[in-house]
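Undergrad: Quick one, fold the following:
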Amino acid sequence: MRLFLDCEFTRLSATAKLISLALVAENGREFYVELLDTWRVEDCSDFVKKIVLPQLWGGSYALPIVEARMSLLRFLTSFKKEVEIVTDAPQYDWELFCDLVYDGGRWPRIVRNFPTDATTLTPTSEGEELPHHALLDARIIAGMFAQ
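TA: The predicted structure is shown next:
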């Protein structure tokens, strides 16, 4: 099962901090979370402040990192077969996903421990311009590779 990953984060740098993360499965199931305690507005680039932060949904999607990790692990382990994480930005999204999914130094067995780079796959349709919202972007990326 392929899960299409997208993340929003504070800036394009090695010190990027996770703001939101989304996964959209080939079967249409979705996961979305916004982190409450991993970043501050001062950490964000001007682009993120202007484009990303105003799109956050808050409410029940906004969780502290401990709860976000538990929620993500519940979602991932609900699949019956190994899941493959596909992302168009492995150098950022995969690293941030790993930081969130590691639990006490353990990797969830259901998740393949390396990403698939979406840019190496052949899309079945044209993608739209990404709006820079993790869930909306993940839906668009998943739609590009729908079989």
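
Undergrad: For the rest of this, base every contact and every neighbour count on C-alpha atoms.
TA: OK.

Undergrad: which other helices and strands contact the lengthiest helix in the chain?
TA: With secondary structure taken from DSSP state H, the chain has its longest helix at helix 65-77. Contact analysis of helix 65-77 by 3 or more Cα pairs under 8 Å, 6 or more residues apart in numbering; DSSP states H and E lists strand 30-35, helix 95-101 as its packing neighbours.

Undergrad: Which of these has the highest mean neighbour count?
TA: Most buried of the helices and strands packed on helix 65-77 by mean neighbour count (mean count of other Cα atoms under 10 Å) is strand 30-35; its value is a mean of 21.

Undergrad: now for that one, which elements pack on it?
TA: Short answer (3+ Cα pairs under 8 Å, 6+ apart): strand 30-35 packs on strand 18-25, strand 62-63, helix 65-77, helix 134-144.

Undergrad: quick one more, to check against the first:
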Amino acid sequence: MILFLDTEFTGLDQAKPDLISIALVDEAGREFYAELPPSHYAVQCNEWVHFNVLPHLWGGDHVLSVEDTRDRITAWIAGIQDRAVIVTDCPDADFQLLRWLLPEWPGNLTPTPILFTAWSIGDDEQPKLHARMASYHTPERPAHHALHDANSLRVGVLYAIENGWTLWRD
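TA: Here you go, the predicted model:
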């Protein structure tokens, strides 16, 4: 099973960014999404995050404590019957934040992520792949929202697999 991971965090320019929100989407489209409370991250957000990430957060029932987020994502992953691998476009941030959130690593989840970007299936296909991934985003599903970005990644990876990309199976 492939799990598509995306996070939003306080800034790429930071040595140790804090998690703002996290999303996992499986191959079939089953979703997990949570946001941490603003008290967890607000003072550390860089200017770009203030303008491009925070306005897209949903709030409400999606805001969970770190402990509740940890419990719910652990239960969500435990509900997967098969061995699962994480695919992300930013393992240095996304995967490290997932590792921080899950100090007890789930037994059905591989310990190493697969990197996937719009360049993963080669230069010739990059424009098509990029367009396919970008087409997921709409005004109602903006970029820089963890759940929408994880779904966009899912669209791209499934397109790549349909077109012969097999690196994820190695």
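
Undergrad: So for residue 81 of the first structure, which of the helices and strands packed on helix 65-77 of the first structure sits nearest?
TA: strand 30-35 (16.3 Å; Cα to Cα).

Undergrad: Check the mean deviation of the following helix or strand past the closest one from the second structure.
TA: Scanning forward in sequence from strand 30-35 of the first structure by DSSP states H and E, the next helix or strand is helix 46-47. Here helix 46-47 of the first structure, set against the second structure after superposition, deviates by a mean of 0.4 Å using mean Cα distance after the TM-score superposition for the first structure.

Undergrad: matching residues in the second structure for helix 46-47 of the first structure?
TA: Alignment note (TM-score structural alignment): helix 46-47 of the first structure is matched to residues 47-48 of the second structure.

Undergrad: Now do that stretch: everything it contacts.
TA: Residues outside stretch 47-48 of the second structure that contact it (Cα atoms under 8 Å, 6 or more residues apart in numbering): residue 11.

Undergrad: got it, and stretch 145-155 of the second structure?
TA: Stretch 145-155 of the second structure has contacts (Cα under 8 Å, 6+ apart) with 4-8, 21-27, 29, 31-33, 53, 56-57, 88-89, 132-137, 141-143.

Undergrad: Equivalent analysis for stretch 65-74 of the second structure, please.
TA: Against stretch 65-74 of the second structure from outside (Cα under 8 Å, 6+ apart): 32, 34, 35, 36, 37, 101, 102, 106.

Undergrad: let's see 7 Å
TA: 34, 36, 37, 101, 102 (Cα atoms under 7 Å, 6 or more residues apart in numbering).

Undergrad: Out of those, name the two that are farthest from one another.
TA: Maximum pairwise distance among those (Cα to Cα): 17.8 Å, between 37 and 102.

Undergrad: average offset between the longest helix of the first structure and the second structure?
TA: Per aligned residue, helix 65-77 of the first structure averages 0.3 Å (mean Cα distance after the TM-score superposition for the first structure).

Undergrad: From the chain's centroid, how far away is that helix?
TA: 12 Å (Cα atoms, centre = their mean, to the nearest Å).

Undergrad: export the contacts of stretch 65-74 of the second structure to JSON lines and tack on distance to residue 117 of the second structure?
TA: Shown next, in JSON lines, are the contacts of stretch 65-74 of the second structure (distance: Cα to Cα, whole Å):
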{"residue": "34", "distance to residue 117 of the second structure": "23"}
{"residue": "36", "distance to residue 117 of the second structure": "26"}
{"residue": "37", "distance to residue 117 of the second structure": "29"}
{"residue": "101", "distance to residue 117 of the second structure": "24"}
{"residue": "102", "distance to residue 117 of the second structure": "24"}
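
Undergrad: Find the centremost residue of the second structure, please.
TA: Central residue of the second structure (Cα atoms, centre = their mean): residue 6, 1.2 Å from the mean position.

Undergrad: Give me the secondary structure label for that residue.
TA: Under DSSP: H, G, I helix; E, B strand; the rest coil, residue 6 of the second structure falls in the strand class.

Undergrad: measure it to residue 149 of the second structure for me?
TA: According to Cα to Cα, to the nearest Å, residue 6 of the second structure and residue 149 of the second structure sit 6 Å apart.
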